[in-house]
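> Have a look at this prediction, sequence included:
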Amino acid sequence: MSASTPQPDRSIRPADRRVSARIGAIAESATLAVDAKAKALKAAGRPVIGFGAGEPDFPTPDYIVEAAVEACRDPKNHRYTPAGGLPELKSAIAAKTLRDSGYEVDASQVLVTNGGKQAIYEAFAAILDPGDEVIVPAPYWTTYPESVQLAGGVPVEVVTDETTGYKVSVEQLEAARTENTKVVLFVSPSNPTGAVYTEAEAEAIGRWALEHGLWVLTDEIYEHLVYGDASFTSLPALLPELADKCIVVNGVAKTYAMTGWRVGWVIGPKDVIKAATNLQSHATSNVSNVAQRAAIAAVSGDLSAVHEMRTAFDRRRKTIVRMLNEIEGVYCPEPEGAFYVYPSVKGLLGKEIRGRRPESSGELASLILDEAEVAAVPGEAFGTPGYLRFSYALGDADLAEGIGRLQKLLGEARD
């Protein structure tokens, strides 16, 4: 279990505390930090290949860009609009949700946010009181526990590993449940592991949550990125009786290669959406109107561009898994969704590599960046040391070159 929200040191005068305990406890996003470092090194002339950020290398589809260009010319988009989102976009999101997941919602159940991170924070902030516990399966995306704590809640980590395909069981969830448990986080496909729960596994977790009257927050941002025989399951569509205590977060970033456009959304019960909208009205007000107009084009259009990207990701997925598993001391399960691999590197820790003996995945990631000029995110960032996360949302040539460098460097590991 993670520590509860930090309390200020009462021995220090409030006027002398420069940063609040609540904000001071927030860790920097490890994935963005690794990406920023890789880009800074590239700007300095070093041939760094970055596997850190979960960002498609494809441009945003042309028809979406054209919608934004047109929106820029329309003066109505130069003004304030409703804090909770353009009515047209909220309706389009509701229609898209029914089309893609079979979950029928009204536009009044949608809040448009500045990306998925704001969606996650505002969802937790709307339902958590101080001390409420949220069960967070690990490995987890770095933002989840930080958002829980920022909202006053307590993240309770339930650790999974490669032996279970990085999937949590109902038995593990039950062992973590206490009288303070309010929410269980459910993410499929997963960042950082690419794990995808089967319909039966998802239903078991949903029924367990129902049995105990728990809320479920489910992140569906990678819904269209599944491979092979795997399939996406939307919990509130599968179990309609869960809908009254289920919050869905999603966005355009991954599906439509729109990470920089910053459009996400929250879907949930009307009272929760109203509360989260009130919060947003004071925090950021409306999302950029131009980005919202682009998002309307994205969610209303067909999925042909998405299918093309998924085909490329699938090819890269197979390549990176094969190449990583050729390295002695590395074990990389094949992910079924998203665009990440999460190999165990425990077999390399303590080995000598170019005069250094990394004892943690964090130290190994630093060595790899220094010696091979390849950037990956260590497992410490995701709550499970001993692993590295690689995003394969980069070009085929860079992927092969980067993992090839890794093979050469780590092939030198000695006892």
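Alright, I've got the coordinates.
> Please make it C-alpha for all contacts and neighbour counts, starting now.
Noted.
> Is it correct that residue 344 is in contact with residue 387?
Yes - at 4.5 Å, residue 344 and residue 387 qualify as touching, with contact defined as CA atoms under 8 Å.
> Show me which of the two is the more surrounded one.
In terms of neighbours (other CA atoms under 10 Å), residue 387 is the more surrounded of residue 344 and residue 387; the figures are 29 against 22.
> wait, what's in contact with the more buried one?
Counting by CA atoms under 8 Å, 6 or more residues apart in numbering, residue 387 touches 342-346, 361, 378-380.
> Sort out which of those residues are in helices and list them.
Cross-referencing the contacts of residue 387 against helices under DSSP state H gives residue 361.
> export the contacts of residue 387 to JSON lines and tack on distance to residue 49?
Below are the contacts of residue 387 laid out as JSON lines (distance: CA to CA, whole Å):
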{"residue": "342", "distance to residue 49": "17"}
{"residue": "343", "distance to residue 49": "18"}
{"residue": "344", "distance to residue 49": "20"}
{"residue": "345", "distance to residue 49": "19"}
{"residue": "346", "distance to residue 49": "23"}
{"residue": "361", "distance to residue 49": "18"}
{"residue": "378", "distance to residue 49": "16"}
{"residue": "379", "distance to residue 49": "19"}
{"residue": "380", "distance to residue 49": "21"}
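> try this one next to it:
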Amino acid sequence: MSKLPNVTSSIFSVMSQLANEHGAINLSQGFPNFPADEQLLQISERLVHGNIHQYTPMAGLPSLMEKIGKLTFQYYHRNINSSTELLITAGATQGIYTAINTFVNKGEEVILLDPSYDSYEPSVIMAGGVPVRISLNDDYSPDFNRIEAALSPKTKMIIINNPHNPTGRIWTESEFEVLESLLEKHPQILILGDEVYEYISFSQPHISFHTRPKLVERTIIASSFGKSLHVTGWKIGYLIAPENLMNEIKKVHQFLVFSVNSFSQHIISEYLDIVDFHAISKMYLQKRDLFRELIKDSRFELLPCDGTYFQLVNYQNISKQNDVDFSRELIAKHGVAAIPLSVFYKDGTDRNVLRFCFAKTDETLIEAAKKLKRV
């Protein structure tokens, strides 16, 4: 008997396969198609011959952990104890799965805000928990009336993805204040802050749970070097949480992966001495602006993009088809692959919106835009 009977091939795999079959430009894949930083590759080439290929300590390479601690202070003015409040994970998804399965018990509820990343619900189900999925407002801001109505003594956790995939929206100061007020009434609720796009923000600064003193002692924060350094295939991220929570997370982590691959930890530890995250954000801002400028005269309606490397568009001026069918047609007839937004909703909410990934070479974006302007 399947533990995940409703899980089938992901929409990402389906659209990528269709893109390959039709020779389409693939803007559905949520990862870059350009090389990693040359400096990162040079460090890799130099270190590969070193004595760095055995297990690191379970929680992570000490030098990398120390530098993450400094990075956290530099960007968020939060002092963490890197030896007791930090864990290197095999990607943020593994970190999220581990955190959920550490704290969520059978029958306990987890609030998910739709449209939501597809790994959340299966992780809750595997823990024996009950996913409670609540739709965001039409502008993808949190609907606090619905969130408050869903909170109960059974609620164990709320997952907040900020900056948000798939919409690219960033929470505001006032929204954090409302959340703080709500959760003050429910001290048993933990927060899982999925902040994997934290260093990719544009029109307004990313506000991290690291900076929220009323919430930080009950929050597990997931970060991703794969996203931040555009090396998604390395599958390396980290969790930061108060020591009492981290102690429990480590108990599960050690029997899940024990320790993350040593090679990438050593490389990133050295690379953190020279990388400029502001420059990475600026690079993605240029790509966002290029893509928006290229398709502004198309029949697609551009929606706001505060952060991440995803751009939403509305196609209601082009077709009344549902978004899955329109996405398939876009590939077959027009040669560009996107992700339909309805797949991120439990109830399949369809507002004729697609997600394009602009973490691509300028040449890819230019060629894709030519095709989209002919739609």
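All right, it came through fine. Remember, predicted model here, so these are calculated numbers, not experimental data.
> which one of the contacts of residue 387 of structure 1 is nearest residue 121 of structure 1?
Looking at the contacts of residue 387 of structure 1 and their distance to residue 121 of structure 1, the nearest is residue 380, at 21.6 Å (CA to CA).
> what do we get in structure 2 for that closest one?
With TM-score structural alignment as the criterion, residue 380 of structure 1 lines up with residue 342 in structure 2.
> can I assume that match is in contact with residue 327?
No - when contacts are counted by CA under 8 Å, residue 342 of structure 2 is not listed as touching residue 327 (11.1 Å).
> ok, those two, which is more surrounded?
Counted by other CA under 10 Å, residue 342 of structure 2 and residue 327 do not tie: residue 327 has more neighbours, with 23 against 20.
> So that one, which state does it fall into?
Reducing the assignment to helix, strand or coil with DSSP: H, G, I helix; E, B strand; the rest coil, the entry for residue 327 of structure 2 is helix.
> same thing with residue 249 of structure 1?
What three-state DSSP gives for residue 249 of structure 1 is strand.
> and it, how many neighbours?
Residues within reach of residue 249 of structure 1, counting by other CA under 10 Å, total 25.
> got the residue ranges for the strands in the stretch 1-150 of structure 2?
Along the stretch 1-150 of structure 2, counting by DSSP state E, counting those that start in this stretch, strands occupy 25-26, 86-89, 109-114, 130-135.
> right, and these - which one's nearest residue 259 of structure 2?
The minimum distance between residue 259 of structure 2 and those falls on strand 86-89, with 7.6 Å, by CA to CA.
> That closest one aligns to what range in structure 1?
Mapped onto structure 1 using TM-score structural alignment, strand 86-89 of structure 2 covers residues 110-113.
> And that stretch, what's buried?
For stretch 110-113 of structure 1, the buried set under the neighbour-count rule, 16 or more other CA atoms under 10 Å, comprises 110-113.
> now, which of those sits nearest residue 103 of structure 1?
Relative to residue 103 of structure 1, the closest of the buried residues of stretch 110-113 of structure 1 is residue 110; by CA to CA it sits at 12.7 Å.
> wait, doesn't that closest one sit right on residue 90?
Yes - in this structure residue 110 of structure 1 lies within contact range of residue 90 using CA under 8 Å: 5.9 Å.
> Now list whatever residues contact both of those two.
With CA under 8 Å, 6+ apart applied, the contact sets of residue 110 of structure 1 and residue 90 do not overlap.
> got a list of contacts for stretch 6-25 of structure 2?
For stretch 6-25 of structure 2, the surrounding residues in contact (CA under 8 Å, 6+ apart) are 26, 28-29, 328, 331-332, 334-339, 343, 364, 368.
> From those residues, which land in helices?
Cross-referencing the contacts of stretch 6-25 of structure 2 with the helices (criterion: DSSP H) gives 328, 331-332, 334, 364, 368 as the overlap.
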